[in-house]
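Asks: here's my sequence, what's the structure:
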Amino acid sequence: MKNDLPDAASLEALLQLQREAHARAPYPSWETRAAHLKALRTMLLENGDALAQALHADFGQRAKAEIVLSELWLAKSEIDSALKHGKRWMKPQRRPTGMWLRPATAKVIPQPLGVVGIVAPWNYPILLAVGPLICALAAGNRALIKMSEFVPRTAELTKQLLERTFAREQVAVVTGDASVGAAFCALPFDHLTFTGSTTVGREVMRAAALNLTPVTLELGGKSPAIIGPDARFDAAVDSIVAGKTLNAGQTCIAPDYVLLPRGTEQAFIERARSRVARLYPDFAHNRDYTTLISERHFDRMRKLADEALAAGAMLHSLTDCTPDAVRKYFPPCVLTNAPAASALMQEEIFGPLLPLVPYDTLDDALRYVNARPRPLALYLFDEARPTIERVLRETVSGGAAVNETLLQIACEGLPFGGVGASGMGAYHGYDGFATFSNMKPVLVQPRFNARALLLPPYGRRFYAVMRLMMKL
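Replies: I've put the predicted structure just below:
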């Protein structure tokens, strides 16, 4: 069987093609950038049904409505924001010079970097390929995209659609297995963006380091949800369940575990069961709940649960259904008393298992969060302003939401990114434009200036000026 996967030489040739095109047009006008963004938006809107069908087929079951909301609409919203604000983002920004450099002026000029590499994951392959691409195009760059091999239909369709929409020297898509991904990340891009696991993120950063390629890493981690002592409890549970069941928990910013006041565990379970029943009626036959991406991922969920149970945890299914290996259908479950050393409590779950961790005081909850790697997201549910301010001040996370889950990613004015083990760098909106730009600082010196006062030979005049500068 012929191997049609791209090799390192063809990847390098594709990168060189885009580099040469960038050299011919290093600073695209806003009209050119806007045309690219509008073409991308048209492609998404006209092919939304086909993309949803492909993604549904790759997963086995994923509701079109969920895809439209969580992938297509978010991408369109990001494009609309870039079209609205991008021309302003391109303008040089005046900066102060300080009194001693006057009459010189200072500014920052946003300059396209060149060629951006984008590695998209399988869980939201459309959004997480197109999202960074929007920022890259708005900033005047060209882009190569590596799609995930775990969603082959979606990857191939995305490749076909983008190749029909853009010339290869503007946007190109690469498909293939992990070896192709490794070769892709080893290319000397002007910037590389990767969304995926922390383990693979380390390898991506190692490969990029050989070329001194700057990276944006969106890695995930164990994002906590804290139900505070003054929370609207039922509303908190409802929001956590909604955030955990979207895409069956296969979301990098999904609540990974819940910290809640000791003694409220049973109330949480009961409310969560009623909420799941309302969101997904007739669960066994419900078409809105997503299946897991692969047999391997299904087996991992079952192993995480089984190991925790063997170590003394208790499992509370939120439905009357049991996991179905044939369909890769894994109902949402809450776990209590899971040992801290279990894999369930050490690894990012990335699925529909939700451990409850009771606390006695808010101090205990904060110590628990801060003793662990910094997460991509943190969710706090509370109505007391001092509590809200304290939690936001005393914890570090890539992002946070108060009395809500997930929706911080949909806010056009907020950057999206991780910190520590959950990643580095950020994009979305202006922050994405800045990430994919060289924000070049420029000093402009007029013909008549005071520079001569600071030149050798260093005599009395120089020291008089220096005394004045040091004094003021």
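
Asks: switch to C-alpha atoms for all contacts and neighbour counts from now on
Replies: Fine.

Asks: in the helix or strand encompassing A365, which residues are buried?
Replies: Element membership for A365, per DSSP states H and E: helix 362-370. Buried residues in helix 362-370, counted by 16 or more other CA atoms under 10 Å: L362, A365, L366, V369.

Asks: do stretch 223-232 as well
Replies: S223, P224, A225, I226, I227, G228, P229, A231.

Asks: same question, stretch 74-92
Replies: Here stretch 74-92 shows 74-83, 86-87, 89-90, 92 as buried, counting by 16+ other CA under 10 Å.

Asks: nearest to L45, of these?
Replies: K76 (8.2 Å; CA to CA).

Asks: count of neighbours near the residue nearest to that closest one when sequence neighbours are not counted?
Replies: Spatial nearest neighbour of K76, excluding adjacent residues (CA to CA, 6 or more residues apart in numbering): R41 at 6.2 Å. For R41, the count of nearby residues is 21 (other CA atoms under 10 Å).

Asks: element containing R41, please.
Replies: helix 30-46.

Asks: helices or strands up against the next helix-or-strand element following the helix holding A365?
Replies: Going down the chain from helix 362-370, the next helix or strand is strand 377-381, by DSSP H and E. Counting contacts by 3 or more CA pairs under 8 Å, 6 or more residues apart in numbering; DSSP states H and E, strand 377-381 packs against strand 224-227, strand 399-402.

Asks: all strands for the stretch 51-200 of the chain, in order.
Replies: For the stretch 51-200 of the chain, the strands defined by DSSP state E, counting those that start in this stretch cover 93-95, 105-112, 115-119, 142-146, 171-174, 191-195.

Asks: can you name the residues in contact with the third one?
Replies: Contacts of strand 115-119 with the rest of the structure, by CA atoms under 8 Å, 6 or more residues apart in numbering, involve 15, 18-19, 22, 129, 132-133, 136, 141-148, 181, 185, 189-195, 436.

Asks: one more, please, to line up against the first structure:
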Amino acid sequence: MRCVWADALMLGRGGFFSVVVYDDFHRREVGDDELQSVPAENYPMSVAQLPIFPPASLTPQLAADIQRVFAAQQYTALALRSSSVEQRIAKLKRLRAVLMEHRDAVVEAAAKDFKRPAVEVDFTELMPVIMDISDYCKRLNKWLKPRRVRPSMMMLGTRAWVRYEPRGRCLIIAPWNYPVTLTLGPLIPAIASGNTVMIKTSEIAPNLSTVLVKIIRQVFDETEVAVFEGDATVAQALLELPFDHCFFTGAPSIGKVVMTAAAKHLTSVTLELGGKSPVVVDRSADIELAAKTIAWGKFINAGQTCIAPDHIYVHSSIKDQFVQRVSAHLTEWYGEGMAAKGAELSRVINVRHSQRVASLIDDAKERGARVIYGGAVDIDAHFVSPTLLDNIPDDARIMHEEIFGPLLPIISFETVDEVIWRINAAPKPLALYIWSKDNASADSIIARTSAGGTCVNHIAAHFLHHNLPFGGVNNSGIGSYHGEWGIRAFSHERAIVKTQVLTASLFFPPYKPRVRKILGWMLKHL
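Replies: From the prediction side, this is the model:
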């Protein structure tokens, strides 16, 4: 039997996706026709269930528009290099005002796309953007101010500084799970840094995409910020252009595609990816606080959050109590099983993702896992109830694939060393969460692991803390943004040296005997 398994979902040529597979250990790309002709049993469930998507949305007119706007932005980018801080702040304030004018439209669109509660929309989509804009307006002058540096001994008699200059024409490819926050979030530092931007919104959340287009076009001319809708063929057309920087938020598999495309033009990238963010709950943890906060952080937006807890390692001595408290909070907030359909609980984004999430439950159960809470599914309604699982074998798909849904595996442990080994055996996560009253234990876990960010006794707080960089590491991302790190992401740090006295002339030929004595003294005292 042939050995065939999926490596990554790729931006396809003729449809929405094509699939890269290994066939007898040879890597190749499989198109729609071949995917339909190969028996499903030769593929793992996640690939066999992939639907064939509708035709590409990149029309000849749209392709021409992309080329036209990209060319026009070249001239705007040059002009924006000399734009003042005050001019950039005025644009951000205008963006804030227009966003607030569309507050009700954003809430309505999120309800259509996700059935997301209005409070969650305000808190997760609007609040981070408004906070970000306010922060940039207050501190942009400081962040863009040239930074003086002290001269080294070799550079005595010089003045040196770092100047933050715009990268130029930037591309932002936005995801579907938090379309407002994760589109405008990177747009804010891009504008604050003086760049032009072309944005690709996600067609998977069509109603929020439509509102975003209205907001952006009301604030900006397309020669400064242009926004495009459509499927992956539109993103592919954009990626073929020689941008000065590319900012992508999405899955690691697609991040590799973006990075490969950027490499053709040596375009710098910021990749905000995902992964499996673990939670460690040790025996000293405040069980009630941990259970309540983890339940909130996991199941908000139906678990479709890049930094949501993916799975939990809980000490065996407190596992039963912890599970009982998580279950109690879920029942109080949403109701259990099908009863949660009537609660203020976001839906899985569409049928395809609902099938994917449901298949993770089925696969885990077939391999011996137990559903200890929830497990109700209504594919047509895009509904999967908050679900807790235990007794999960290591070979279950749910332990290897990013869940991105309302499923929470719970794994008991005896020693912290065991947990640290498991964390380090997996790709580096976007977030690592630690629940402990023992500071030494928490510090030890941090020192012996790696993650994009870490919260101790909280969930997702590092995303909202705008005085911290937000980003991943290796498989979970490259680069970071938020606050001053957003300026660094969308700026080139230009080194400038200015001199009045050319001390280096001492070392010009013809070399005199005293030169070696000077060098010897310098080598001794540097």
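
Asks: follow-up on the earlier one: return the member of the buried residues of helix 362-370 of structure 1 nearest to R300 of structure 1.
Replies: Checking the buried residues of helix 362-370 of structure 1 against R300 of structure 1 with CA to CA, the nearest one is V369 at 24.4 Å.

Asks: which one in structure 2 is aligned with that closest one?
Replies: In structure 2, the residue paired with V369 of structure 1 is I423, using TM-score structural alignment.

Asks: isn't that match right next to T449, touching?
Replies: Yes: the pair I423 of structure 2 / T449 is scored as a contact, 7.2 Å apart, by CA atoms under 8 Å.

Asks: what residue of structure 2 matches up with M470 of structure 1?
Replies: Mapped onto structure 2 by TM-score structural alignment, M470 of structure 1 lines up with L523.

Asks: so which bit of structure 2 is stretch 404-424 of structure 1 matched to?
Replies: Against structure 2, stretch 404-424 of structure 1 falls on residues 458-478 (TM-score structural alignment).

Asks: so H265 of structure 2 sits in a strand?
Replies: No: per DSSP: H, G, I helix; E, B strand; the rest coil, H265 of structure 2 lies outside any strand segment and is coil.

Asks: residues near it, how many?
Replies: Using other CA under 10 Å, H265 of structure 2 has 14 neighbouring residues.

Asks: so what's the equivalent of it over in structure 1 up against?
Replies: Counting by TM-score structural alignment, H265 of structure 2 lines up with N211 in structure 1. N211 of structure 1 sits next to A186, L187, P188 when contact means CA under 8 Å, 6+ apart.

Asks: cool, A263 of structure 2 as well?
Replies: Taking CA under 8 Å, 6+ apart, we find A263 of structure 2 in contact with no residue.

Asks: next, the contact list for A284 of structure 1, please.
Replies: Contacts of A284 of structure 1 (CA under 8 Å, 6+ apart): C321.

Asks: give me the stretch of structure 2 that stretch 117-125 of structure 1 matches.
Replies: Taking TM-score structural alignment, stretch 117-125 of structure 1 hits residues 171-179 over in structure 2.

Asks: how far off centre is the matching stretch?
Replies: Between the centre of stretch 171-179 of structure 2 and the centre of its host chain there is 9 Å, according to CA atoms, centre = their mean, to the nearest Å.

Asks: what's the answer for stretch 51-58 of structure 1, then?
Replies: Averaged C-alpha coordinates place stretch 51-58 of structure 1 at 21 Å from its chain's average position (CA atoms, centre = their mean).

Asks: how about stretch 61-72 of structure 2?
Replies: Counting by CA atoms, centre = their mean, stretch 61-72 of structure 2 is centred 27 Å from the centre of its parent chain.

Asks: aligned partner of E383 of structure 1 in structure 2?
Replies: E383 of structure 1 maps onto K437 in structure 2, by TM-score structural alignment.

Asks: now for that match, how many residues are close by?
Replies: Neighbours of K437 of structure 2 using other CA under 10 Å come to 16.

Asks: tell me how far it lies from S284 of structure 2.
Replies: Separation of K437 of structure 2 from S284 of structure 2 (CA to CA, to the nearest Å) stands at 5 Å.

Asks: one more: N424 of structure 2?
Replies: Counting by CA to CA, the gap from N424 of structure 2 to S284 of structure 2 is 23 Å.

Asks: and what of I349 of structure 2?
Replies: Taking CA to CA, one finds I349 of structure 2 at 37 Å from S284 of structure 2.

Asks: what's the answer for A440 of structure 2, then?
Replies: Counting by CA to CA, the separation of A440 of structure 2 from S284 of structure 2 is 12 Å.
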